[in-house]
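In: sequence first, predicted coordinates after that:
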Amino acid sequence: MGGLLGELGKKLAEQWLTLLVLPGALYLAVVAAGHTLGHGAALDVGRLTQAVSAAARDPQVTTVGGQVVLLTAVLAGAAAAGLAAQALGSAVERAALAAGWAAWPWPFGELAERRTAHRRRRWDALRAAYEVLLTQERAPRPADRPSPLERHRAARRCERVSVERPERPTWSGDRIHAAAVRLDRDTHISLLVVWPHLWLVLPEETRLEIGRARAALTRAAVLGGWALLYLPLTWWWWPAAPLAATLVTISARRLRTASDTYATLLEASARLHLTDLAVKLNIGELPVGPRLGAALMRQLSSPVPRPDPAP
């Protein structure tokens, strides 16, 4: 038992150091550099070196007690910055996935609605162009058929907007929503209803893989939280601006990749293990499709209670 607790404590310490302290210490270093140099001497390494050397020679820092206090303050500040980045990352994740955008307060809800409508119109136009190419592909004369490369490019342009018809203001949100849309269309199940039950029958390896994909999505959002923390530093130190812009770009790319991986795993695990859930619920052997989905929904859906008849 003691060995288990020791190993758990070691892993927690590693997580604390990796996720909070190290990025937070880097943030504090950037804050100190920006405060020391300002806009006028933003890239003056010599001035920064002199300031660090002068601070290191301070009598209060050279003592053991002063060093302990300084180290404690740095660790506490770094941890606080890491917690702030994680809190901002949660907000970034909610905005990127936009699951409940219709309930966002004004003006964010209105902006999200306009963005969703714009993406939907663009997707409809690109999808119509793709459908034209599919129709032309069935032309009797080979010369009248479009090239496969042209068709693939049209499909790719459509997928860059959304893999299904947009229902959310962001690509990442629509990508995860597309998994539910496809399962509803192909198997007539509601992923929101089925998923908690399906999760309990998934193999351990599958759950670990989904968990890793979900953690990657969270880390990408936290990186966006760090970008928001670096953004105010541009007020007195301009090099923080390209640093924040770089973090925003990396976060956006990772959010897109992580949401695609997560949605793919959700859909694949549902298609592969719906029959396992049906076995657990004593539903007859049915292939994955509308009949199986309807049977699962009847078992798992909670009917709306009917009001008692008036006396």
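Out: Happy to help now that I have it.
In: from here on, just use CA atoms for contacts and neighbour counts.
Out: Will do.
In: quick check: closest non-adjacent residue to the spatially most central residue of the chain.
Out: The centroid of the chain falls nearest to residue 217 when counting by Cα atoms, centre = their mean (3.6 Å). Counting by Cα to Cα, 6 or more residues apart in numbering, residue 258 is the residue found nearest to residue 217 once chain neighbours are left out, at 5.0 Å.
In: now do the contacts for that neighbour.
Out: 213, 214, 216, 217, 220 (Cα atoms under 8 Å, 6 or more residues apart in numbering).
In: what about versus this one:
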Amino acid sequence: MRRRRARRERADAEVVAHLRNHERDGDEAELAAARAAEARRDRIAPLPPARPTRMGDRMHALEHRVGAYYAVPFTAVWPRLWLAATEADRGEIRTAAGAFEASTRLCGWGLLYAALACATGWWPALVAGAVVVLAAWWLGRERLFALADLADAVVDLRLRSVARAVGIAVPPGPVAPATWRELDLVLRRRR
């Protein structure tokens, strides 16, 4: 985690440097470079790393963004969002969750190969197990990131429906933070 934190800090410093150059010179190339640096930084971790793995950091970033932007805890609103989501939304989430689960099963098979190698001393099983575990880890990370992005999109697309369903008037267009705080109060009352 320490190395990831240091890499993210360097990437964040690069973003800041490009933005300062853009503000000073008005150079559009610096703005484009800042956006590219932001993308690289966010691939390392959307927020400063606080979890042992990148997957944990990505899920933490989802919870943090929803809490910071909408002032409602993701864990409190997700069951209601699931009910407010369309069948197409749910299908996309199920597909992404199924792909992540397949990665975890693949990792389990890799660990079984490694256990076979330890039990029998047959080294090819250890090599196969290591390759399978590494592939499952890489696939799992990418699939979890996709799942988090979909969950994030469902929040953005369906939170108004949840607010309306619990009796909060949500005007079209930008929503005042007070509306989301009111939704948070309603959700907390029902816990």
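Out: That came through, no problem. The structure displayed is predicted, hence computed values, not measured ones.
In: quick one on the thing from earlier: verify the stated contact: the residue nearest to the centre of structure 1 with residue 259.
Out: Yes - using Cα atoms under 8 Å, residue 217 of structure 1 is in contact with residue 259, at 6.3 Å.
In: structure 2: matching residues for the helix ranked longest in structure 1?
Out: Taking DSSP state H as the criterion, structure 1 has its longest helix at helix 240-280. Here helix 240-280 of structure 1 aligns to structure 2 at residues 125-165, judged by TM-score structural alignment.
In: can you check stretch 22-37 of structure 1 too?
Out: Residue span in structure 2 matched to stretch 22-37 of structure 1, by TM-score structural alignment: none.
In: residue 30 of structure 1 - how many residues pack around it?
Out: By the criterion of other Cα atoms under 10 Å, residue 30 of structure 1 has 17 neighbours.
In: also residue 138 of structure 2?
Out: Residue 138 of structure 2 has 12 nearby residues by other Cα under 10 Å.
In: got it, and residue 243 of structure 1?
Out: So residue 243 of structure 1, with other Cα under 10 Å, has 14 neighbours.
In: what do you get for residue 167 of structure 2?
Out: 11.
In: cool, residue 19 of structure 2 as well?
Out: 20.
In: helix/strand/coil for it?
Out: helix (DSSP: H, G, I helix; E, B strand; the rest coil).
In: can you tell me what it aligns to in structure 1?
Out: In structure 1, residue 19 of structure 2 lands on residue 134 (TM-score structural alignment).
In: one more: residue 42 of structure 2?
Out: With TM-score structural alignment as the criterion, residue 42 of structure 2 matches residue 159.
In: with residue 217 of structure 1 as the reference, measure out to that match.
Out: 20 Å (Cα to Cα, to the nearest Å).
In: how about residue 87 of structure 1?
Out: 15 Å.
In: where in structure 2 does stretch 69-77 of structure 1 fall?
Out: So stretch 69-77 of structure 1 sits over no part of structure 2, by TM-score structural alignment.
In: gap between the equivalent of residue 186 of structure 2 over in structure 1 and residue 185 of structure 1?
Out: Aligned by TM-score structural alignment, residue 186 of structure 2 pairs with residue 299 of structure 1. Residue 299 of structure 1 is 19 Å from residue 185 of structure 1, where distance means Cα to Cα.
In: ditto for residue 179 of structure 1
Out: 10 Å.
In: which of the two has more neighbours?
Out: Using other Cα under 10 Å, the more surrounded residue of residue 179 of structure 1 and residue 185 is residue 179, with 23 against 13.
In: what does the more buried one align to in structure 2?
Out: Under the alignment (TM-score structural alignment), residue 179 of structure 1 maps onto residue 62.
In: span of stretch 109-129 of structure 2 from start to end?
Out: 7 Å.
In: mind listing what's buried in it?
Out: 109, 110, 111, 112, 113, 114, 116, 117, 125, 126, 128, 129 (16 or more other Cα atoms under 10 Å).
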